[in-house]
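**Student:** Sequence and predicted structure below; questions after.
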Amino acid sequence: MKETIHSYEDLLIMLDHLLKESSEFNWDQFYSDRERKVPFFENHPDENLVDYMEKSRITAGKALELGCGPGRNAIYLARNGFHVDAVDQSAEGLDWAIERAKEQKVQVNFVLRNIFDLDIEEDTYDLVYDSGCFHHIPPHRRMDYISLVKRALKPGGSFALTCFAEGGELGGAGISDWEVYRGRSMRGGLGFTDEKLKGIFRDFTAVEIRKMRDMENETKQFGKSALLAALFKKEN
């Protein structure tokens, strides 16, 4: 690889390589053991997503899920009338998601791709959803992430995400963006507060930011209070 920076993209790639996790963690290996005791491996939607639907804060339309993994939220949206494009860069995760969708007889367009390689027509989606992808996005990629969400959403559309709360028991490093590069590590995933999320997504209107509710398995919903759930609107 040539190590000369000629463009903004060259700079982003260089910063990617500075961070340890980008080369050490393998999502295909992570999803290959389906018996792993990971709470979100259960095929249950996020409790906040169910809450948004039941309270009509979101209504059926076209949805994009970023980092869909084994597809539990994409499948829930499809079952509730959404036309869903669900994106992940893990083939193992998407194979599992496709199996689940077939078992439940729902149609989801699963896309194997890095989210930053998506070619999305402007004002396409009524909902962009992200459950657990954002806190793994390094700070230097964040501006492109925000641009992707803004481009994808229709005016008045909703953007919702769950992410690590700062210092939560599941993860959530309480470090500054600069400290990420001083230590060359995101420490497994960045943690956020209400105010940090409002600042990062200041171009959107914050509808609600709260801790997720802890949910037992028999509820058929996923929820952990170590995570934040946030709902934003794109201005008309």
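**Tutor:** Yep, it's here. Residues are numbered from 1 along each chain as shown.
**Student:** rest of the way, CA atoms for contacts and neighbours
**Tutor:** Fine.
**Student:** Residue 191 contacts residue 166, correct?
**Tutor:** Yes. Under the criterion of Cα atoms under 8 Å, residue 191 makes contact with residue 166 at 3.7 Å.
**Student:** These two: which is more packed in?
**Tutor:** residue 191 (26 against 22; other Cα atoms under 10 Å).
**Student:** Could you pull out the helices in the protein for me?
**Tutor:** 8-18, 21-24, 27-32, 47-54, 72-79, 91-103, 139-152, 177-182, 194-200 (DSSP state H).
**Student:** second one coming, line it up with the first:
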Amino acid sequence: MVKSKEWNWAEVKENIWNEPSEDVYYYVSRWKKQGFKKFLDLGCGLGRHSVLFAENGFDTYSLDLSDFGLNALNTKAEQLGLEVKTVLGDINNLPYEDNMFDCLLSYHVISHTDTQGIKVIIGEINRVLKNGGEFFITLCSKNSPSYTKKNYPKLDENTIVKTEEPEAGVPHFYSDLNGVKDLLGNFEVIRIRHIEDIYEDTSGWHYFIHGRKR
């Protein structure tokens, strides 16, 4: 299993990483209505989603491999008078008890591993979620030009390593739909979307997955 590597957040200039994804507002609303309370932002980055959930009354836990990102989140939380429980840690080995969380978000994070690692991470998500708990995660799709057209170094048949900042040296695992279903075979999959995001000169495909622990 490849060693995890954090994003170099000091090199990130786009403000998009400080604003919650539009998808996540739905899950804040849904999970509040369901009475979910204890929330994990798995790979929180600069904390854009952690802040949103804390503002909406969730008991918010946030984990990331980047000191820079966690410091930025702690500063925001303090300025806003919010309580967010941050931990420097690896998504391959979560420092949380079994069946601890009602809901879990991991947005553009868990793909940062290889084929062996993704199985470990999915197992960790299963371990820390309560029975009936829900997750919203994304996975890189093999439709992405970064997988099909770029000449990145490969770790295995599903994994490339990017060479540009802020992701230089960061592994990326890619899947197809059958692979997604196999990985999540122990969960109830509520919804899968396959979406292309268009950038100036390229695009990126991801699976957006909503599921529940049986």
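**Tutor:** Good, I have the coordinates. As the structure is a prediction and not an experimental result, all values here were calculated from the model.
**Student:** After superposition, what's the TM-score here?
**Tutor:** Once the chains are laid over each other, their TM-score by TM-score structural alignment, normalised by the length of structure 2 reads 0.78; 197 aligned residues with a Cα RMSD of 3.1 Å.
**Student:** follow-up on the earlier one: Serialize the helices of structure 1 to TSV and add fields for distance to residue 39 of structure 1 and mean neighbour count.
**Tutor:** Formatted as TSV, the helices of structure 1 follow (distance: least, Cα to Cα, whole Å; neighbours: other Cα atoms under 10 Å):
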stretch	distance to residue 39 of structure 1	mean neighbour count
helix 8-18	28	14
helix 21-24	22	12
helix 27-32	13	15
helix 47-54	13	17
helix 72-79	12	24
helix 91-103	15	18
helix 139-152	26	16
helix 177-182	27	13
helix 194-200	24	13
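**Student:** Please tabulate the ones you listed in a markdown table, including the columns distance to residue 132 of structure 1.
**Tutor:** Compiled in a markdown table, the helices of structure 1 are given as follows (distance: least, Cα to Cα, whole Å):
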| stretch | distance to residue 132 of structure 1 |
| --- | --- |
| helix 8-18 | 19 |
| helix 21-24 | 15 |
| helix 27-32 | 13 |
| helix 47-54 | 13 |
| helix 72-79 | 11 |
| helix 91-103 | 14 |
| helix 139-152 | 14 |
| helix 177-182 | 18 |
| helix 194-200 | 14 |
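**Student:** Can you tell me which of the ones you listed is nearest to residue 118 of structure 1?
**Tutor:** helix 139-152 (8.5 Å; Cα to Cα).
**Student:** Could you tell me where that closest one falls in structure 2?
**Tutor:** Matched against structure 2 by TM-score structural alignment, helix 139-152 of structure 1 falls on residues 115-128.
**Student:** Stretch 86-104 of structure 1 too?
**Tutor:** Following TM-score structural alignment, the aligned partner range for stretch 86-104 of structure 1 in structure 2 is 62-80.
**Student:** I'd say residue 198 of structure 2 and residue 145 touch.
**Tutor:** No. Using Cα under 8 Å, residue 198 of structure 2 is not in contact with residue 145; the gap is 11.2 Å.
**Student:** Counterpart of residue 209 of structure 1 over in structure 2?
**Tutor:** Using TM-score structural alignment, residue 209 of structure 1 lines up with residue 192 in structure 2.
**Student:** Leaving out sequence neighbours, find the closest residue to its match.
**Tutor:** Distance criterion Cα to Cα, 6 or more residues apart in numbering; nearest residue to residue 192 of structure 2, sequence neighbours excluded, is residue 209 at 4.6 Å.
**Student:** Report the contact partners of whichever residue in structure 1 pairs up with the one you found.
**Tutor:** Under the alignment (TM-score structural alignment), residue 209 of structure 2 pairs with residue 230 in structure 1. Neighbouring residues of residue 230 of structure 1 by Cα atoms under 8 Å, 6 or more residues apart in numbering: 160, 161, 162, 206, 207, 208, 209, 210.
**Student:** Now do the same contact list for the first one.
**Tutor:** Under the criterion of Cα under 8 Å, 6+ apart, the contact list for residue 160 of structure 1 reads 127, 128, 129, 130, 229, 230, 231, 232.
**Student:** count of residues packed around the residue lying closest to it once chain neighbours are set aside?
**Tutor:** Sequence neighbours aside, residue 231 is the residue nearest to residue 160 of structure 1 in space, at 4.4 Å (criterion: Cα to Cα, 6+ apart). By other Cα under 10 Å, the residues close to residue 231 of structure 1 number 22.
**Student:** next one: the one 4 residues further on
**Tutor:** Other residues within reach of residue 235 of structure 1, judged by other Cα under 10 Å, total 14.
**Student:** Could you measure from it over to residue 86 of structure 1?
**Tutor:** From residue 235 of structure 1 across to residue 86 of structure 1, the span is 24 Å (Cα to Cα, to the nearest Å).
**Student:** Enumerate every residue touching the spatially most central residue of structure 2.
**Tutor:** Geometric centre of structure 2, nearest residue: residue 106, 2.4 Å, by Cα atoms, centre = their mean. Neighbour list for residue 106 of structure 2: 41, 42, 43, 44, 135, 136, 137, 138 [criterion: Cα under 8 Å, 6+ apart].
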